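A.B. asks: Return atomic coordinates for the entry below.
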Amino acid sequence: MIAAMTLYEPVGKTPNPLARDPLAVAGFVPRESEDDVACDLLRPHFPPDREILLLAGFDGYERLVRLERAEGDRRGRCIITPQSWRGLLGSRIATVLMAHNHPSGAAWPSDADRRCTQEAAVFLRTLDIELVDHLIFVESGHFSFRRAQLL
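C.D. replies: Reported below is the predicted structural model:
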């Protein structure tokens, strides 16, 4: 029987978690490859020191109608308040794009991110509104739920 080998990183070198997580690799978009919406519309709203969540509502012609912003609480979690949903849904939107940042630099979604995304998708679907994607921004790029086939 052959023993399994373990690969250790050299001392002082930070391991690349994306290389070990095929889901993250499949959904990751490097910063230099981001489209205009990600780069120009969303990224400027994310500070490096705290988590922010954005809900972007678009009409049937893919024009931005409304942008709702939720600040993180003391534990860093962003909560979508009923007022945010009312403001967004009262604007006659056809699609929603969710986005938030991870100041930690970890680009892949947490279990809470996955649950929140699925719940939002189901909620919006009952109103005949499509959740087109949920993006998680870090300094080096962003993770896309759509690209990773999680939506």
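
A.B. asks: use CA for all of it now, contacts and neighbours both
C.D. replies: Fine.

A.B. asks: separation between Leu42 and Met98?
C.D. replies: Here Leu42 is placed at a distance of 10 Å from Met98 (C-alpha to C-alpha, to the nearest Å).

A.B. asks: Tell me the secondary structure of Ala26, please.
C.D. replies: The three-state label given to Ala26 by DSSP: H, G, I helix; E, B strand; the rest coil is helix.

A.B. asks: Leaving aside the residues adjacent along the chain, what's closest to it?
C.D. replies: Leaving aside its sequence neighbours, Ala26 sits nearest to Ala148 (C-alpha to C-alpha, 6 or more residues apart in numbering; 5.2 Å).

A.B. asks: Could you also give me the structure for this next sequence, so I can compare it with the first?
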Amino acid sequence: MQYQRAELPLKLGGLRAATEFFAGCLADADPTRESLWVAHVDDQSHCVHLSRHQGDETGAAFPLRTIILDAATHGSVGIVLAHNHPSGDPRPSESDCRATRRLATAAEAVDCTVLDHLIFAGEHCTSFRKLGLP
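C.D. replies: Purely as a prediction, here's the structure:
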């Protein structure tokens, strides 16, 4: 796991801002390995904490407890997730959906909401929110 401090005031309000920001994050990562980025935002959509969790060719760790602990520690009201699919398929896997649903349920306990989960594959990006997924 690697942490990176976002330059403030980074605002992740809306799909376009989040897509542009995370595309930049993933541009510097190894495209053959999955990387999960987690941005915690305040009530004005300013990023208050950012973390990256490195995976391998088949997946990235989804550290639910760490993400919830970070949300509680930083007083996050929202979480935006992003990861890449080295396969080139931007569609969410069943594992992606299951992990995001679990996170959404756990986040409610600390008054936090999963705002979106973006999946990047090559030039394509899929938004859970746009698909109507939790």
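
A.B. asks: that older thread, so what corresponds to the residue nearest to Ala26 of structure 1 in structure 2?
C.D. replies: Correspondence of Ala148 of structure 1 to structure 2, assessed by TM-score structural alignment: Leu131.

A.B. asks: burial of that match, as a residue count?
C.D. replies: 9 (other C-alpha atoms under 10 Å).

A.B. asks: Now do the contacts for the residue nearest to Ala26 of structure 1.
C.D. replies: Contact partners of Ala148 of structure 1, counting by C-alpha atoms under 8 Å, 6 or more residues apart in numbering, are 23-24, 26-28.

A.B. asks: helix/strand/coil for the residue nearest to the spatial centre of structure 2?
C.D. replies: Most central in structure 2 under C-alpha atoms, centre = their mean is Leu81, positioned 1.1 Å from the mean C-alpha point. Here Leu81 of structure 2 is strand, with the state taken from three-state DSSP.

A.B. asks: That one touches Leu36, doesn't it?
C.D. replies: Yes. The pair formed by Leu81 of structure 2 and Leu36 meets the contact definition of C-alpha atoms under 8 Å, at 7.1 Å.

A.B. asks: Grab the nearest non-local neighbour of the alignment partner in structure 1 of Leu115 of structure 2.
C.D. replies: Taking TM-score structural alignment, Leu115 of structure 2 has Val132 as its aligned residue in structure 1. In space, Val132 of structure 1 comes closest to Leu97 once its chain neighbours are excluded; the distance is 5.6 Å by C-alpha to C-alpha, 6+ apart.

A.B. asks: Could you tell me how many residues sit around the one you found?
C.D. replies: Neighbour count for Leu97 of structure 1, taken as other C-alpha under 10 Å: 16.

A.B. asks: distance from whichever strand or helix holds the match of Leu115 of structure 2 to structure 2 after superposition?
C.D. replies: The secondary structure element spanning Val132 of structure 1 is strand 130-138 (assigned by DSSP states H and E). Plainly put, strand 130-138 of structure 1 ends up 0.7 Å away from its match in structure 2 on average once the two are laid over each other (mean C-alpha distance after the TM-score superposition for structure 1).
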